[in-house]
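Undergrad: I would like the atomic coordinates for the input below:
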Amino acid sequence: EAPQQRIAALPMLDADEHQATIDDWNQTVADYPVEHCLHQRIAQRARASATAVAVTCGAQQLTYAQLNGRANALAHTLIARGVGPDVLVGLAVERSLEMVIGLLAILKAGGAYVPLDPAYPRERLAYMIEDSGIALLLTQPALHGQLPVPADLPVLLLEEGAQTLREDDPQTTVTPDNLAYVIYTSGSTGKPKGTLLPHRNVLRLFAATDRWFNFGPQDVWSLFHSYGFDFSVWEIFGALLYGGRLLVVPHEISRSPREFYQLLCAEGVTVLNQTPSAFKALMHVACSGPGKQALRQVIFGGEALDVKSLRPWFERFGDRAPQLVNMYGITETTVHVTYRPLSMADLEREASSPIGEPIADLSWYLLDGDLNPVPKGCVGELYVGRAGLARGYLKRGELTATRFVPDP
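TA: Here you go, the predicted structure:
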């Protein structure tokens, strides 16, 4: 995003220094072609691993074949209701298997999901429904009467929409450049803004980070975060694109560090994604109580990380199994921008929140108020470019123009 205020005057770089600075910051630039959409990749998984468990929630579970079939059935109904490429569909569903089915069905119909977490305040939900201009609301009977639904907004109850007998993959004209979702920012710097993200952005994110993580069918991911928070995009599709298992964490358990730790131990979770503040409470439980965890990756995002706060974890579990990773990013850059594995040696370094290196298909620059690179060791604003950028903000052309600026 553009600087909120001008940075004090800095020494000017000559032409050679200018180019050297840019080159030094962007040594790993690569491209990752995307040929399919998210739902098409998941359908491929369903054909290859039909009986593998895709999603669990409490005592319930769905195999990949069951998830794909139920999402297809709902998708056919959505198509009949006018959903197609770049059509926005609101999704207001409790954390459940049905939440994953509904989300996937919207994509299969060619549409883009707008997450409307029923746990959000009523005023926020009303604003998001009105501002997004969703063409249809997909929800559950128990929630329908509680939501601030305008009288003229079409509503489809998920259970009714899934009653069709058709479970074949719908054929649509959607492409990787069509929207997959519109997630609203927190609103901490003004009114929440709907951010437009296409399929391509998410798929290239996983392709570009695969060399670091080697995710696969053996992994169990926890869906800990609200599906209205963009960290959930990484959790949901990280599991399903690789043939892993997605563990949907009930809302009440996500609020209890002790119960959540017991759950991730019992379910053998291998990939855990956490904001630093949530992990701090979980770490206290893990370091002081029983329970054998199977984690191989703990990935931080969403907030600045105080590495020194991780000392109890490193002293209890070491710094290799699991590997702790700090990833900086924002909704507008498709979840993540950088990668930085952490170790005990970081406890002695001055940098409080090291963010590491950029994902290979992104460019990044540290610039002054006039968009000139700042000399090494000087303070500037971080600008991110290339493959991960959102399409912009929904219905906010002027704001999009000020935040998504041409690369000089």
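Undergrad: contacts and neighbour counts: CA atoms only from here.
TA: OK.
Undergrad: what about the nearest residue to residue 49 once chain neighbours are set aside, neighbour count?
TA: For residue 49, ignoring the flanking residues on the chain, the nearest one in space by CA to CA, 6 or more residues apart in numbering is residue 64 at 6.7 Å. By the measure other CA atoms under 10 Å, the count of residues near residue 64 is 27.
Undergrad: ok, residue 64 to residue 327 distance?
TA: 29 Å (CA to CA, to the nearest Å).
Undergrad: same check, this time on residue 391
TA: For residue 391 relative to residue 327 (CA to CA), the value is 22 Å.
Undergrad: ok so, going back, quick one: the residue nearest to residue 49 and residue 41 touch, right?
TA: No. Residue 64 lies out of contact with residue 41 (CA atoms under 8 Å); the separation is 11.8 Å.
Undergrad: How far does stretch 304-315 sit from its chain's centre?
TA: Distance of stretch 304-315 from its chain centroid, counting by CA atoms, centre = their mean, to the nearest Å, is 24 Å.
Undergrad: do stretch 124-137 as well
TA: Its chain's C-alpha centre and that of stretch 124-137 lie 20 Å apart, by CA atoms, centre = their mean.
Undergrad: which of the residues in it are buried?
TA: Buried residues in stretch 124-137, counting neighbours by 16 or more other CA atoms under 10 Å, are found at 124, 125, 128, 129, 132, 134, 135, 136, 137.
Undergrad: Just the ones of the residues you listed in helices?
TA: Among the buried residues of stretch 124-137, the members found in helices (DSSP state H) are 124, 125, 128, 129, 132.
Undergrad: Following up with a second sequence; could you model it the same way so I can compare the two?
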Amino acid sequence: MVSRSLQEHFAGQVDRTPDAVAVSADGVVLTYRQLDRLANRLAHRLLGLGAGAERPVAVLMDRSPDVVVAVLAVLKAGAAYLPLHHSYPVERKQWILEHAGDPILLTDRALRAQGLPRAGRVVVVDEDDRSALPESDPKVAGHPEDVAYVMYTSGTTGEPKGVSIPHRAVLGLAADTRWETGWHDRLLLVAPHAFGVSTYELWVPLLRGGTIVLAPPGDLDIATLRRLITDRAITGLHLTAGLFRLVASEAPECFAGVREVLTGGDVIAPNAVRRVLETCPGTVVRAMYGATELSTFAVSWPMRTLADVEAGVPVGEPLDGLRAYVLDDRLEPVADGAAGELYLAGSRLGRGYHGRPDLTADRFVADPFAGDGGRMYRTGDLVRYTADGVLDFVGRAGDLVKIRGFRVELGEIETVVSKFAGLAHVAVVAREDEPGETKLAAYVVPAAGGTVDVPALRAHAAELLPDYMVPAFVVLDTLPLTPNGKLDRKALPVPETAVAGDYRAPGTDRQRVLCGLFEEVLGAARVGLDDSFFDLDGQSMLAMQLISRIQAELGAELTIGDLFNAPTVAALDDLLPSGGDA
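TA: Have a look, this model is predicted:
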């Protein structure tokens, strides 16, 4: 790819395949020509509002074809898109907008009705009348070093940090030779657009003449995912390691027609890979490792047979345009087979952190090996090279963890929790009490003579943190310490899923089945009719598993939305058709 910018390369693709399907969703099909014209009109509108180079435009929308139109329009206006997830607490969204300079905000009707953060100017994309604006390409000049998007991720200071990714990095991702198989021509867009994987889901198909197949808005259940993959003839997709493990356990057969499934964002369970390869022998499972600080993926490893997983799942080998170094704390290469910190270098790296030169200097350091004056990114992950020259994951360095595919800095959670009144000490850790299942736990000690209102503390955290960063809370009299005065992590107790409120026992066979499924999925000792799934630390991944188990046990057709509306056993029992006793 020799294009200088994403919009330039897309324009060339429109010229080559104007009538090919670019975007497909339930009830909506857009060809490359139609997508181009819609994006051109919105781009002219944005230019009229002052959008331009080095100026972020925020995109706060649910999954729909309009998201693709909006992102493309921002780039055609010469600006950078700044994705916001609709589930972020309003305080977090407001902080990001203010930090980005109060940019134009693109949104949709549904999210506007729920309330928006303050922004410099709000444009409702699916209501905005652009019929009087030209369909022609505004032809705003682009440059490879222009910022294509700014994506905010967790930060150690208690505040998010925005990573600026230039056009050259995204073009490099789309040009990678691993996509030349054609297996990613019908690609399922399932990730939130505020998650780094969306870069792959958007630009690999759009810049190669493929089709983006959009999952419906909102949280997905396994039945919907199975239907989409099968009915829409998906050839390639990415699922986070946790979601991949869940689908491999509940419905591995749905991958039968998929040529390649990418998975990563956390440690990949070998048993999940084996189950998929056994059930779908024609499907390749590819492990992916990446970071928000570059254009999504950096290292990968394909697994085609059970023999490929015999020794576990490695991290793999660098993608095109990237170099991987395994270094000690003096930035010297470690001996073969020894563990060291992974550094990444090459043309796919981001510029750094938006408006934070101090953080940029800490993580993006001079590359002493290439001799071209470039930089390398310090990942914070510990790896080693195997005897075959393949990178293998060892562990995390410092307080960096991955939760449900999202990178999380434990320091940010500790800062937020510590702001709750009446706490003397706070320690947030990532626990893996079950293999492949990382969960956050916050251990809190009340101030002298005080107590901790755990529901109020949980509500405080939920107001300031995304749901995947809200930990389970454990109240202790004191934090256990090692002889040298450091936190003794091994002595911290396993968080228990405590049932809140009075216990009301199930009275029918179906209620007993539902209570049993709640207990099984949540790991709770006892769940009554009035205990809320979400009050018992149930999150979206567990919700998908619960819905799948209910469908299997009771034959009931439920969605994640049903569980949000009826989160207790009693409410779900009322929601199910009468006469459906287990």
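Undergrad: TM-score for this pair?
TA: Scored against TM-score structural alignment, normalised by the length of the first structure, the superposed chains reach a TM-score of 0.85; 366 aligned residues with a CA RMSD of 2.0 Å.
Undergrad: hmm, back to that, have a look at residue 391 and residue 327 of the first structure and say which one is more surrounded.
TA: For residue 391 of the first structure versus residue 327, the count of surrounding residues by other CA under 10 Å is larger for residue 327: 26 against 18.
Undergrad: what do we get in the second structure for the more buried one?
TA: Applying TM-score structural alignment, one finds that residue 327 of the first structure aligns to residue 288 in the second structure.
Undergrad: now do residue 170 of the first structure
TA: Match for residue 170 of the first structure (TM-score structural alignment): residue 138.
Undergrad: surely that match meets residue 76?
TA: Yes. Applying CA under 8 Å as the test, residue 138 of the second structure and residue 76 come out as touching, 6.9 Å apart.
Undergrad: Just want to know which of those two has more residues nearby.
TA: residue 76 (32 against 16).
Undergrad: In the first structure, what residue corresponds to the more buried one?
TA: Using TM-score structural alignment, the partner of residue 76 of the second structure in the first structure is residue 108.
Undergrad: That match reaches residue 72, doesn't it?
TA: Yes. Residue 108 of the first structure is in contact with residue 72 according to CA under 8 Å; the separation is 6.9 Å.
Undergrad: which neighbours do those two share?
TA: 169, 170 (CA atoms under 8 Å, 6 or more residues apart in numbering).
Undergrad: where's residue 315 of the second structure relative to residue 391 of the second structure, distance?
TA: The gap separating residue 315 of the second structure from residue 391 of the second structure is 5 Å, by CA to CA.
Undergrad: The two: which is more packed in?
TA: Set side by side, residue 315 of the second structure and residue 391 show more neighbours around residue 315, with 27 against 24, by other CA under 10 Å.
Undergrad: Let me see the contact set for the equivalent of the more buried one over in the first structure.
TA: For residue 315 of the second structure, the aligned residue in the first structure is residue 355 (criterion: TM-score structural alignment). Neighbouring residues of residue 355 of the first structure by CA under 8 Å, 6+ apart: 326, 327, 328, 338, 339, 340.
Undergrad: so what corresponds to the fourth one in the second structure?
TA: If you follow residue 338 of the first structure across to the second structure using TM-score structural alignment, you land on residue 299.
Undergrad: Check which helix or strand the residue most central in space within the first structure maps to.
TA: For the first structure, residue 233 is the residue whose C-alpha lies nearest the centre (CA atoms, centre = their mean; 2.8 Å). Using DSSP states H and E, the element containing residue 233 of the first structure is helix 231-240.
Undergrad: what's in contact with that helix?
TA: Identification of contacts with helix 231-240 of the first structure by CA under 8 Å, 6+ apart yields 38, 42, 45, 54, 202, 206, 215, 219-227, 244-246, 273, 301-302, 335.
Undergrad: Kindly report the same for stretch 394-403 of the second structure.
TA: 265-266, 339, 341, 380-384, 407-411, 430, 438-439, 468-469.
Undergrad: Kindly check the end-to-end length of that stretch for me.
TA: Chord length of stretch 394-403 of the second structure, first to last residue, is 17 Å (CA to CA).
Undergrad: before we move on, what about stretch 149-157 of the first structure?
TA: Using CA to CA, one end of stretch 149-157 of the first structure lies 13 Å from the other.
Undergrad: One more: stretch 293-306 of the second structure?
TA: Stretch 293-306 of the second structure: ends 33 Å apart by CA to CA.
Undergrad: Name all residues that make contact with the counterpart of residue 270 of the first structure in the second structure.
TA: Residue pairing (TM-score structural alignment): residue 270 of the first structure is matched to residue 235 of the second structure. Going by CA under 8 Å, 6+ apart, residue 235 of the second structure touches 183, 184, 185, 186, 187, 257, 258, 259, 260.
Undergrad: roughly how far apart are the counterpart of residue 265 of the second structure in the first structure and residue 328 of the first structure?
TA: Under the alignment (TM-score structural alignment), residue 265 of the second structure pairs with residue 302 of the first structure. As judged by CA to CA, residue 302 of the first structure and residue 328 of the first structure stand 7 Å apart.
Undergrad: Find me the equivalent region of the longest helix seen in the first structure in the second structure.
TA: Longest among the helix segments of the first structure by residue count, using DSSP H, is helix 64-80. Using TM-score structural alignment, helix 64-80 of the first structure corresponds to residues 32-48 of the second structure.
Undergrad: picking that back up, so the match of residue 327 of the first structure sits against residue 264, correct?
TA: Yes. Counting by CA under 8 Å, residue 264 is a contact partner of residue 288 of the second structure at 4.9 Å.
Undergrad: How many residues are close by residue 225 of the second structure?
TA: Neighbourhood size, residue 225 of the second structure [other CA under 10 Å]: 18.
Undergrad: Residue 139 of the second structure is in contact with residue 76, isn't it?
TA: Yes. With contact defined as CA under 8 Å, residue 139 of the second structure reaches residue 76; the gap is 7.1 Å.
Undergrad: mind listing the helices for the stretch 151-300 of the first structure?
TA: 158-161, 199-213, 231-240, 251-254, 257-266, 276-288 (DSSP state H, counting those that start in this stretch).
Undergrad: so where is stretch 238-245 of the first structure in the second structure?
TA: Taken onto the second structure by TM-score structural alignment, stretch 238-245 of the first structure occupies residues 204-211 there.
Undergrad: buried residues in that stretch?
TA: The neighbour-count check on stretch 204-211 of the second structure (16+ other CA under 10 Å) flags 204, 205, 206, 207, 208, 209, 210, 211 as buried.
Undergrad: between those residues, which is closest to residue 424 of the second structure?
TA: residue 204 (49.3 Å; CA to CA).
Undergrad: Look up how far residue 348 of the second structure lies from that closest one.
TA: As judged by CA to CA, residue 204 of the second structure and residue 348 of the second structure stand 15 Å apart.
Undergrad: same thing with residue 573 of the second structure?
TA: Residue 573 of the second structure is 51 Å from residue 348 of the second structure, where distance means CA to CA.
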